[in-house]
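# Next input, structure requested:
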Amino acid sequence: MTEYRWLWPSALAADPAGPLSARRSMRDWVVDTLCFLLGFGFTAAATIDLLQPNPGMTQQWVGTPVWLVVADGVLSAIAGIALWWRRRLLTPLAFYLLLLAFFSVASGITLLIVVFTGAVHRRFRWVAMFVMAVVAANAVFAYLRPGTGAGFWSTFGWGTVMVVMACLWGMLVRARRQLINSWRERAERAEAEQQLRVAQARVLERTRIAREMHDVLAHRISLLSLHAGALEFRPDAPAAEIAGAAAIVRESAHQALQDLRAVIGVLREGQSEENRPPERPQPTLSALPALADESRSAGIRVRLNMATEPDTVPLVTGRAAYRIIQESLTNARKHAPAAAVSVAVGGAPGKGLTIEIRNPLAVTVPAMPIPGTGMGLIGLTERASLAGGRLSHGIDGDEFVVTAWLPWTE
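Predicted coordinates:
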């Protein structure tokens, strides 16, 4: 297939109908063949007719010198052949036809095709200057070669009307192509934005799940570590105590596996919203007594002071508060396993929910400390911020304190 190897940079950059293709498409082959047949065919037919003693379609130019008819035919034939490459040679071809327009009859259809092509592939300024130049050349042609039985104004008027009609038709095609291109770009942009939103939603969902995995599994596994450690360091404990600790280990492991299975189920790819199983209800402040009992069963002394009714706290605030307390208890088990932890929760609608977790600093480092990621407090701060609250932590005397405030609307 013919390639457009010599694209003019200025024409390519200024093409309002979009960049020219590197290769001819099937549509281009059909259009180019039709334009070539019209332009070159009219040139050949007009030249042969003018050379006849009694011309038919060109009879209004009877008496034209033979040398002028032959010259007009040869020069117009060159322009007709050049129509095959009119897209890449548009500017030189337009200038060449402008010179022929002063005296040529045989290049009329070729000139109209170039005007149309220019209106499609060039900016308005280029098209306007070219059309005005063609109209001026048409005025000279009407003065030099007025048709027999037709005056200057008739010849000039018909020529101008045809040029303007070709220009308007080309501008209409250009506007339609621009509109289609804008629709296509808008659809592609909307699709890209939708894909970006989907990707962002996936990242946010996975981040939320990772946070839940950290909070839940860290709590469960820390309990497992404490009970397993007790069994390891007290092999001579009574059988009932060993059986109770083993039962707690088994139950904690079972719950950890359930939590892990739920998280992995959500992370599976290709699972639609309709087929995704419903998530389990997230714990709120109502589950704090059970959380404290779990910690006490692991040997952690927890003092829970609830100064507000858990059921009156909004669900979002209650879930965030539960996770903050859960992670704080997990950290206390990791870094100060023998210390007593006090948890105080209070507040009222309109004033907010306040949380304070205190535990003495560890005097000795555990022989086998529970490993951690070191991101727990950072995650707590982010969780409180996402809930619209704030969280602070630090050492107060000989205690480590975590303080949080969460909004509680009326």
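
# only C-alpha atoms for contact and neighbour calcs from this point on.
Will do.

# in the stretch 1-150 of the chain, which spans are helices?
9-14, 26-50, 66-82, 90-100, 108-121, 124-144 (DSSP state H, counting those that start in this stretch).

# so which of the ones you listed gets nearest Gly394?
Smallest distance to Gly394 across the helices of the stretch 1-150 of the chain (CA to CA): 62.7 Å, for helix 9-14.

# Same list (the helices of the stretch 1-150 of the chain) but as TSV, adding mean neighbour count.
Converted to TSV, those look like this (neighbours: other CA atoms under 10 Å):
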stretch	mean neighbour count
helix 9-14	14
helix 26-50	18
helix 66-82	18
helix 90-100	18
helix 108-121	25
helix 124-144	18
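
# Surely Thr354 is in a strand?
Yes: secondary structure of Thr354 (DSSP: H, G, I helix; E, B strand; the rest coil): part of a strand.

# now for the helices of the stretch 1-150 of the chain, which one comes closest to Gln194?
Between these, helix 9-14 lies closest to Gln194; by CA to CA that is 30.2 Å.

# before we move on, back to that, nearest to Val163 among the helices of the stretch 1-150 of the chain would be which one?
helix 108-121 (6.1 Å).

# I'd like the structure of this one too, to check against the first:
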Amino acid sequence: MNGPTTAHAPPPRQPLRARLTDATLIAIALALALISFQIQTNETPQLPTALLTADRLTGLLGCIALWWRRKYPVQIGIALAAASVYSETVSGAAIVALFTVTLHGSIRATAAVAAISVTALSTYQLLWPDHLAPPLTVFIIIVLGHAATVAWGLTIRNRRALVTSLRERAAAAEVEAQLRAERSEREARQSIAREMHDVLGHRLSLLSVHAGALAYARTAPPDDVGRAAEVVRENAHRALQDLRDVIGVLRAPVGELPLPAVPDVLELVEEARASGTEVELQDDAGLTTGERTIPEVQGRTIYRMVQESLTNARKHAPGAPVTVRISGRPDDVVVAELTNMRPATTPQYPQGSGTGLRGLDERTRLVNGTLDHGPTDRGGWRVRLRLPWPT
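From the prediction side, this is the model:
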């Protein structure tokens, strides 16, 4: 059995504009051939009849051959230039062919075709000189005509190359702009995910701790149950409010709604203490009290670090004392460190997904800082944030 045959697609057709250009150049070459024919007819014949017939037939075939000048520019250019040594009527077609080689061929091919054409026409003038002009004048006219043709072709060629380059640059710029937009969208999504995790994770961890306490201590006094239920209700309300704030920041123009800063760390500490976590705050830099200020981005990063670390401490080290230290000075660095002791009881969530720390590490790298975290020698856990402190 014969194998399947593959149908070859036909070559693409030339655009209408290109075909019109070809037809125009062929018409110009025919007009020049007719002028040469008329001059030969009016003058006293110098050439044998057979040579005149070959001259005119070559001129006609040369004009027809120009229809394929785009496909075989160098071959047609060399053939017509060489034919100019005996055919005067083909000289117009040879000039058109030289122009085509200049547009589509290499510089070496252009120089070769131009040299052959000048040599052939000069030889024709030496064999059958024109009595109306001196040979030197005719030679200068031939050289200048060929130089003008080559210069015209190079000008159009360079212009086309420039237009093509500009189009490629525009296409590349469009692709680059699309990539930048996709990257910005991806970064915006990551930023939204970090904000949602930081804000809701903190509140929901408080809810989980107190809801677990209510479920465990069912025989506790009514007052303790009521306080725990009040904490659950209050943090549920704050979680909803924080969610509204995050959505509001996304909808509102940039900078319209306030974002957390270092002084808001005091509120985090108070919330943790109210939930039963022993927290010690050591602020040697004076940022939480307002004695010194730090840029908003660095301040918000410190706040998110303390928030995430307190959340993790409640989840993975319930009941363990926590120490928050903030130190540093302007024009140097600021260091925020949170350390918790070994948990007294088995944590409800012994392992986490690490999403919060990864998001915090991304925040830190955006402000050229470093984040370190790991176990301590006493079985606890430490998170250390180091940021530049510009003034």
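
# And the helices of the stretch 1-150 of structure 1: which comes nearest Gln282 of structure 1?
Between the helices of the stretch 1-150 of structure 1, helix 9-14 lies closest to Gln282 of structure 1; by CA to CA that is 58.8 Å.

# Please give me every residue in contact with the closest residue to Pro390 of structure 2 other than its chain neighbours.
In this structure, Pro390 of structure 2 finds its nearest non-sequential neighbour in Asp331, 5.0 Å apart by CA to CA, 6 or more residues apart in numbering. Each residue near Asp331 of structure 2 by CA atoms under 8 Å, 6 or more residues apart in numbering is listed here: Pro388, Trp389, Pro390, Thr391.

# which among the residues you listed end up buried?
For these, a neighbour count by 16 or more other CA atoms under 10 Å gives the buried set as Pro388, Trp389.

# returning to that earlier point: and the helices of the stretch 1-150 of structure 1 as CSV, adding distance to Ala338 of structure 1?
CSV is the format used below for the helices of the stretch 1-150 of structure 1 (distance: least, CA to CA, whole Å):
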stretch, distance to Ala338 of structure 1
helix 9-14, 76
helix 26-50, 82
helix 66-82, 95
helix 90-100, 89
helix 108-121, 82
helix 124-144, 84
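
# Of these, which is nearest Pro310 of structure 1?
Nearest of the helices of the stretch 1-150 of structure 1 (CA to CA): helix 9-14, 67.8 Å.

# gap between the closest one and the chain center?
Relative to its parent chain, helix 9-14 of structure 1 has a centroid offset of 29 Å by CA atoms, centre = their mean, to the nearest Å.

# State the span of structure 2 onto which that helix is aligned.
Mapped onto structure 2 using TM-score structural alignment, helix 9-14 of structure 1 spans no residues at all.

# With stretch 156-168 of structure 1 instead?
Mapping stretch 156-168 of structure 1 onto structure 2 (TM-score structural alignment) gives residues 139-151.

# returning to what we had before: for Arg220 of structure 1, find the nearest of the helices of the stretch 1-150 of structure 1.
Of these, nearest to Arg220 of structure 1 by CA to CA is helix 9-14, at 64.6 Å.

# so what does that closest one touch, helix or strand wise?
Contacting helix 9-14 of structure 1 under the criterion 3 or more CA pairs under 8 Å, 6 or more residues apart in numbering; DSSP states H and E is no other helix or strand.

# Now do the contacts for the aligned partner of Leu38 of structure 1 in structure 2.
Under the alignment (TM-score structural alignment), Leu38 of structure 1 pairs with Ile28 in structure 2. Neighbouring residues of Ile28 of structure 2 by CA under 8 Å, 6+ apart: Gly92.

# and the gap between Ile28 of structure 2 and Thr21 of structure 2?
11 Å (CA to CA, to the nearest Å).

# cool, and Arg378 of structure 2?
Counting by CA to CA - Arg378 of structure 2 and Thr21 of structure 2 are separated by 88 Å.

# Then Thr123 of structure 2?
Thr123 of structure 2 is 31 Å from Thr21 of structure 2, by CA to CA.

# before we move on, what about Glu195 of structure 2?
63 Å.
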